[in-house]
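J.: need a 3D model of the sequence below.
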Amino acid sequence: MNEIGRSHSKGILQALAAAGLFGISTPLAKLLLGTVAPGMLAGLLYGGSGIGLMLWMLWRRRSSASNEAPLVRRDLPWLAGAVLFGGVLGPLLLMFGLTHTPASSASLLLNMESVLTAALAWVVFRENVDSRILLGMLAIVAGGVLLSVQPTGYGASALGALAIVGACLCWAIDNNFTRPISGSDPLQITAIKGSVAGCINMLIALTMGYRFPAPSMLVAAGLLGFVGYGVSLVLFVLALRSLGTARTSAYFSTAPFLGACVSLLLFAEHPGLIFWLAGALMLLGVWLHVSERHEHEHVHEALTHNHRHRHDEHHQHDHDFPWDGKEPHTHPHTHEPLCHSHPHYPDLHHRHPHP
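T.: Just a heads-up that it's a prediction; the model follows:
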């Protein structure tokens, strides 16, 4: 397997790992909702993420120098948008939705994030989405519709389902805003997002009259946020580099299935036939996404940027500074125009238009 293939495989594993951590966090967050108000819990989850990642950054700085590219001024508008939609509005809508929705249904409804992410990537940001990705999106949408209209008693309320879909839309915007800065340090991106979003959400909750929970709940929410939101998002940003926005979200859409399975065990829920039909449709959509193969002759325009890289097929450049030969390494570099053909995803180097 060449360097490009290894990068794609690594990106897939990173996206699946991110999905696993986030998927487990959803039903566990519902457990905490019994003692923590939704708005406060959203703040604690992101606050725990930010604090944990900041400590991770301090440990990394003490142990060794980072070879990731830092954020620069032109990244700030993208980061601010990602924080607003993904770190503030999304969690608030999710916590509200969870209070009106069974955990397993909420977990499956979260599959809408990948659909909305792909739709925005395709329509607004002009990322290539072929027929296989489109069919997968339609299957996931059909599953979400089934899940939302099942008979009262087990299904979600319309308001709860709408809130969760709204959270998915916020995270879809967040994902597309994060893509342009995914070449920068993912730990720095997620630490800033978690810290700012956590402070804003907790301030909103305190203003509304809510109070901090007992110390044990405070620690539990913080740890859950660090793992389910912080570490998960670091892995997600890394996957964006290799797979692009729509594909990374397609792999990430496996998260709700794991979350639903955990929910069934934790809450002893007994879903009906419609639940399983919805799950089957969503599983079909995920399979169509992850089994895609995209290959054609394409042209790389001249490009100058900065990110962590190895000297592979796309990085054949000289250095204007002393280099010890260690890889991967980080520095500003220029790509010369190149025309070739190989399997690829819309990663950092394959964001070309398609006819």
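J.: going forward, measure contacts and count neighbours with C-alpha atoms only.
T.: OK.
J.: grab the nearest non-local neighbour of Ser25.
T.: Spatially, and ignoring its direct neighbours in sequence, Ser25 is nearest to Gly228 (5.2 Å; C-alpha to C-alpha, 6 or more residues apart in numbering).
J.: that neighbour: how many residues sit nearby?
T.: 26 (other C-alpha atoms under 10 Å).
J.: got it, and Pro353?
T.: 11.
J.: and this one, please, so the two structures can be compared:
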Amino acid sequence: MHIGVIYGLLAAALFGASTPFSKILVGQVSPVALAGMLYLGSGIGLLLCIVVRAIFMRTEKPVSLTPPDLPWLSGAIVAGGIAGPVLLMIGLTLTPASSASLLLNLEGVLTAMLAWFVFKENFDRRIFIGMLLIVVAGAILSWEQIPVLGVPWGALAIVGACLCWAVDNNLTRKVSASDPLQIACIKGLIAGSVNLGIALFLGYVRPDMRTVALAGFVGFFGYGLSLVLFVLALRHLGTARAGAYFSAAPFVGVIVSLILLGEIPGAVFWVAAALMGAGLWMHLTESHDHDHEHEAMTHLHEHSHDAHHQHEHDFEWDNAKSHAHSHSHTALLHRHPHYPDIHHRHEH
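T.: Take a look at the predicted model:
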């Protein structure tokens, strides 16, 4: 299995499992405060990981963010780190956790739509059909949430969160060649601090330490480590396909919800789940293979020497470990299965 697929599915599993736990916590603390604690927990946890890596692990120096990366990262933090989590927490107060988990599948759809039509990433018929199945499933599930009179505000809030994260994903792809720990840590610390600041300004009462600790723990795994893995998936798969594999997250959330919260979904839920499962299967079985040309370029990222990295070094290297340095690619024409990763963002 492609390493990018593994990263994407692991990221999905961690984030999906966090949704039911957030559902439990959202009844004990305001949505804004909970969003802040989740992201601050991820930021603090990842900061400790960075410190441990620097002290105990002798690895190549990671590729740090550069000034041109900051506007992209700032936009990602505002959309995905501040607005998205607050909308999700609001939606969870009005929607069963299992249904909320499936609605989160729309993040992958919206991510792909932005990647295809705004950022001009390649897609084919199979990926489009898979996304269409997920859209239909989300529509069915949202319809089930419509009250007798009024608007399904819970479902709409979760869809809004998905749109915020779709913007976040596309902007984060722009910096995905940099250190994923640094990206996720900065995002967690800033987004968490802002959301907690908003909660304090609005006068929300601070929760007990047990709730704070549990929220930090959930945030570290469900938002911190999940984001690190997702950045790696973006690097290897491109935005739309990473979002497609991330669509597995809601199914993990559903399983945990059914076990942890004892929810019993109705028939409509299972129809939606089947459609979403079929859409995910279309993504997992997609293959993209054609003659393509690499233009000459110079960039910086962590890499090993493969078909795309055949260059000399002006420093000692053991010919085995991955390493990071500025390197040049010569023009190359060849054919192999590939994704729109950082080396395959060509026209079709």
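J.: TM between them?
T.: Once superposed, the chains reach a TM-score of 0.97 (TM-score structural alignment, normalised by the length of the second structure), with 346 aligned residues with a C-alpha RMSD of 1.5 Å.
J.: can you tell me what Ala191 of the second structure aligns to in the first structure?
T.: Residue pairing (TM-score structural alignment): Ala191 of the second structure is matched to Ala197 of the first structure.
J.: can you check Glu286 of the second structure too?
T.: Looks like Glu286 of the second structure aligns to Glu292 there (TM-score structural alignment).
J.: checking the nearest residue to its match once chain neighbours are set aside next. Helix, strand or coil?
T.: Spatial nearest neighbour of Glu292 of the first structure, excluding adjacent residues (C-alpha to C-alpha, 6+ apart): Arg132 at 6.7 Å. Reduced to three states with DSSP: H, G, I helix; E, B strand; the rest coil, the structure at Arg132 of the first structure is helix.
J.: contacting residues for the residue nearest to the spatial centre of the first structure?
T.: Residue closest to the average C-alpha location in the first structure (C-alpha atoms, centre = their mean): Phe236, at 4.8 Å. The neighbourhood of Phe236 of the first structure, defined by C-alpha atoms under 8 Å, 6 or more residues apart in numbering, consists of 14-15, 18, 248.
J.: how about a cut-off of 6 Å?
T.: 15, 18 (C-alpha atoms under 6 Å, 6 or more residues apart in numbering).
J.: follow-up on the earlier one: for the match of Glu286 of the second structure, pull up the helix or strand it's in.
T.: Remark: Glu292 of the first structure resides in no helix or strand, with elements defined by DSSP states H and E.
J.: neighbours of it, just the number please.
T.: Neighbours of Glu292 of the first structure under the rule other C-alpha under 10 Å: 13.
J.: ditto for the one 4 residues further on
T.: As a burial measure, the neighbour count of His296 of the first structure was computed by other C-alpha under 10 Å and equals 10.
J.: can you give me the helices in the stretch 251-355 of the first structure?
T.: Applying DSSP state H, counting those that start in this stretch to the stretch 251-355 of the first structure gives helices spanning 255-267, 273-290.
J.: and the residue nearest to Ile6 of the second structure when sequence neighbours are not counted, what element?
T.: Nearest residue to Ile6 of the second structure, sequence neighbours excluded (C-alpha to C-alpha, 6+ apart): Ala233, at 8.0 Å. Assigned by DSSP H and E, Ala233 of the second structure falls within helix 226-237.
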